[in-house]
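J.: Can you look at this prediction? I've put the sequence above it.
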Amino acid sequence: MINTFSSNLKSYLYLFPLLFGIFIAADDQTVIVTILPELLMDMKIGINELDKASWTITGYLIGYTAVLPLMGNISDKIGWKSAYIISLLIFGLGSIFIVFSSFFTDIFPHYANYSYWFMVFSRFIQAIGGGALIPISIGAASKIVPKLSSPIVFGLIGASAEAGGVIGPLWGGIITHFVSWEWVFIINIPFIILTIVLILKYPKVERKKSKIDLFNGTIFALFIAASTLGFSRIGYQDNKMYLFFIISTLLMILMI
């Protein structure tokens, strides 16, 4: 019994790099909540511009969800290790861009008005990398430790995402208590490097000769993005909300 427990524990620990990557990405989805006041002050966004401020969250949510339907096939095509590492690098690049956005005005004074939107764009890039990690991990987990039952694997992946989302605001509050908000994203870089090093230690992955359905995957991604934008406007009940819902409906019809 002790040997069985030890073997199962090693199998669970073998999943740690995958789960840690998911945790970091989910953490950055909610960490923005506590650093937002300081961030908006640096970006010179007024308290009366809450509609504009909400894009720091909406932009990440769109990127995080839109990439989900595409990554399963891509992961099979290029191998889950390559897909996971590329996703982490995209997530890291977005983190670097976010830090850079705080210096955007100093470097490009004539484009100072675009510094905030560059930060929103950076959040979107970051979210594309972060959102891709969950579908890649679901497919990879069964290949890494096939002896584990699927419910346990899915539970660990879901728990990692939920834990990151819960701890995010607390983590942001702790960081900004001691240093500036940029450090929330700077700290991502060593964590990403550590995760990539651990992922590289996994055995060589076989690639499948699968066809990537880019058309339907892209349509579905656009449907998710349009729906997310529509729901984000419900509180305003304006023409933009109706436009996004009309677009999402047309895209849904196109998928049928």
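T.: Okay, I see it.
J.: contacts, neighbours, all on C-alpha from now
T.: Fine.
J.: Val99 is in contact with Glu182, isn't it?
T.: Yes - Val99 is in contact with Glu182 according to CA atoms under 8 Å; the separation is 5.4 Å.
J.: What secondary structure category should be reported for Lys204?
T.: Using DSSP: H, G, I helix; E, B strand; the rest coil, the structure places Lys204 in coil.
J.: so how far does stretch 227-241 reach from one end to the other?
T.: Using CA to CA, to the nearest Å, the span of stretch 227-241 from its first residue to its last is 9 Å.
J.: got the buried residues for that stretch?
T.: Along stretch 227-241, the positions that meet the burial threshold by neighbour count (16 or more other CA atoms under 10 Å) are 227-230, 232-233, 241.
J.: now swap in stretch 242-256 and tell me
T.: Neighbour-count burial for stretch 242-256, counted by 16+ other CA under 10 Å, picks out 244-245, 247-248, 251.
J.: Comparison target, given below:
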Amino acid sequence: MRADEDTAREGTARAGAARDRRRIAIGAGGAVVLLAALDAYVVTTVLVPVVKDLGIPINRLERVTPVLTGFLLGYVAAMPLLGQLSDRFGRRPLLQACLVLFAAGSVVTALAHGVPLLTTGRVVQGVAGGALLPVTMALAGDLWDERQRPVVLGAVGAAQELGSVLGPLYGAGIAAALDWRAIFWINVPLVAVAVVAVQFAVPGRRREGPRPGVDVVGGVLLAAGLALLVAAVYNPEPEESALPPWGGPLLAAGALVLAGFVVWEIKARTRLLDLAEVRRGPLLATLGVSLLSGAALMVTLVDVVLVAQTLLGKDPVDGALMLTRFLVALPVAAVAGGLAARRVGERWPMAAGMAIAAGGYLLIAAWPADLAGASYGPLPRMDVDLVVTGLGLGLVIAPVSSAVLGFVPAARHGVASAAVVVARMMGMLLGISALSAWGFYRFHALTADLKPPLPFLMTKAEFAARLKVYNAAVQDALRAEYQEIFWITAGMCALGAVLSLAVATRRVS
């Protein structure tokens, strides 16, 4: 009897130690996810100080667009290959290698004195950051069973969204207290601490079983196709047309390369995402939801801050504080979405979240000119609309990840997790590129007939009156531009709600 009790006690102790190791491992993974997320969103609120430091006119913000898209492009381009490499060689070495590369990119960014070098540094950061979230998600898939996994993935998603909450405030605060370059210098000691934490917390062994291959050709084709599409919609002269002169040819080339990527993935023996024995319809619908939610997220991060600074006259810190209404709701809803997915499955939380987000964007598109004074009874309208939108997008995070991991065997969790984040970041990348091009073009079209008054041959009073009329017309043009962008975003979320109905989780042992 005593021997049985001792054995049971030892078994309980071992199980408890295993649980503790799992929690420490996912905690370390969540910390590096947070680090990458901070830098993914930090630039959105310091664009004005950056363009001033680089000598770019404040009315030519389109010239700094590559700084935003460069990080996202590196993130998306590298992520599938890095997910496959983590399946092949293990989670720990990939996390550590990418953290070191992330620090190198931070140093390049901090030293940059022009848009090309600044963009290069951000691309390197994006490439390195492209592994941190999917590898941590795959680690959750390795260490937790299918029933508990949605909650853990919701927590990892919450860490990612916490970065989106803190990133804009973090960047604006450091830029105000020190300098925008200090944001990236601080990454170096943070990465050193993270490398040590990963070494001691994350399991070093690779999953048992045959080593999956690595699809280098597929990764290069995907990266090249996306790069061509992003270059096609980057327009340094938006007052002339929505697309640059090279836009049409590059769009065609990008579509052709991506078509080649699809053909390669069908015929290749080793693929970025092996769809053998997977129901492709529900999987592609889930990735479509991830893409559309990513596009909506990035539009919000950029355009809400621009609304604050251009229409409401707020500084970068106040603009970041305004955005927190939306951002604080994201991690809260990410955890709630994980809990809901565990109880009712992934389909309904995804559909509800995208539908709620669509309604939120319609409310934002209808913001009145006197936004500061608008309210729903005792509640400020701006706060309510942003919280509703954030809750909607947050609900989608965990169910999307959980559904995709349920479609594929455990040996492919790394690349499956990467596929979720790739789809989301592709949405962020293409969404901000296309909608920014459209927005800048629409603004220049709406203001083409406006001529600023000149203080010659008129009295000061007359000049002041004409300047007031001119500024009001510019504000109306900005408001119309933002309204159209948020209408389009609401439509994307409604499409995501419809796609969610096609998702039915198929578990694979």
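T.: In hand now; what should we look at? The structure presented is a predicted model; accordingly, all values stated were derived computationally and were not measured.
J.: TM value for the aligned chains?
T.: Superposed pair, TM-score by TM-score structural alignment, normalised by the length of the first structure: 0.83. Supporting alignment: 242 aligned residues with a CA RMSD of 2.8 Å.
J.: hmm, back to that, pick the one among the buried residues of stretch 242-256 of the first structure closest to Thr30 of the first structure.
T.: The shortest distance between Thr30 of the first structure and any of those, using CA to CA, involves Phe244 and amounts to 24.2 Å.
J.: How are the strands of the stretch 1-150 of the second structure distributed by residue range?
T.: With DSSP state E, counting those that start in this stretch as the definition, the stretch 1-150 of the second structure shows no strands.
J.: tell me the helices in it, going along the chain?
T.: When secondary structure is read from DSSP state H, counting those that start in this stretch, the stretch 1-150 of the second structure shows helices at 2-41, 47-53, 65-89, 91-111, 115-143, 149-177.
J.: can you redo those helices as CSV with distance to Trp487 of the second structure and mean neighbour count?
T.: Conversion of these to CSV gives the following (distance: least, CA to CA, whole Å; neighbours: other CA atoms under 10 Å):
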stretch, distance to Trp487 of the second structure, mean neighbour count
helix 2-41, 23, 18
helix 47-53, 24, 17
helix 65-89, 22, 25
helix 91-111, 34, 22
helix 115-143, 29, 26
helix 149-177, 23, 25
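J.: Out of these, the one nearest Gly294 of the second structure is which?
T.: Minimum separation from Gly294 of the second structure across these (CA to CA) falls at helix 65-89, 11.0 Å.
J.: OK, contacts around Val317 of the second structure?
T.: Contact analysis of Val317 of the second structure by CA atoms under 8 Å, 6 or more residues apart in numbering lists 45, 169, 172-173, 176.
J.: Kindly report the same for Ala226 of the first structure.
T.: 244-245, 247-248.
J.: Thought Gly353 was touching Gly496 of the second structure, still the case?
T.: No - because the distance of 9.2 Å does not satisfy CA under 8 Å, Gly496 of the second structure is recorded as not touching Gly353.
J.: which among the buried residues of stretch 227-241 of the first structure gets closest to Gln29 of the first structure?
T.: When these are compared for distance to Gln29 of the first structure, the smallest value, 14.8 Å, is given by Thr228; criterion: CA to CA.
J.: Which of the helices or strands spans the closest one?
T.: helix 214-232 (DSSP states H and E).
J.: what's the angle from that helix to helix 68-78?
T.: Angle of helix 214-232 of the first structure versus helix 68-78, following axes from the mean of the first three to the mean of the last three CA atoms, to 10 degrees, is 150 degrees.
J.: chain center to helix 214-232 of the first structure: distance?
T.: Using CA atoms, centre = their mean, to the nearest Å, the distance from the centre of helix 214-232 of the first structure to the centre of the chain it belongs to is 16 Å.
J.: Pro210 of the second structure: neighbouring residues, count only.
T.: Counted with other CA atoms under 10 Å, the neighbours of Pro210 of the second structure add up to 8.
J.: try the one 4 residues further on
T.: Look at Val214 of the second structure: counted by other CA under 10 Å, it has 19 neighbours.
J.: and if you look at Leu178 of the second structure?
T.: Leu178 of the second structure has 11 neighbouring residues, counting by other CA under 10 Å.
J.: now do the one 4 residues further on
T.: Close neighbours of Ala182 of the second structure, defined as other CA under 10 Å, add up to 15.
J.: Quick check: the gap between it and Leu47 of the second structure.
T.: As defined by CA to CA, Ala182 of the second structure lies at a distance of 14 Å from Leu47 of the second structure.
J.: before we move on, the earlier item: figure out which of the helices of the stretch 1-150 of the second structure is closest to Gly219 of the second structure.
T.: Comparison of the helices of the stretch 1-150 of the second structure against Gly219 of the second structure by CA to CA identifies helix 65-89 as nearest, at 6.0 Å.
J.: quick one: Ser115 of the first structure and Ser102 touch, right?
T.: Yes - the pair formed by Ser115 of the first structure and Ser102 meets the contact definition of CA under 8 Å, at 7.4 Å.
J.: More neighbours: the two, which one.
T.: When Ser115 of the first structure is set against Ser102 and neighbours are counted by other CA under 10 Å, the residue ahead is Ser115, at 22 against 19.
J.: circling back to that earlier point, which one of the buried residues of stretch 242-256 of the first structure sits closest to Asn216 of the first structure?
T.: For Asn216 of the first structure, the nearest member of those is Leu251. The distance, counting by CA to CA, is 10.0 Å.
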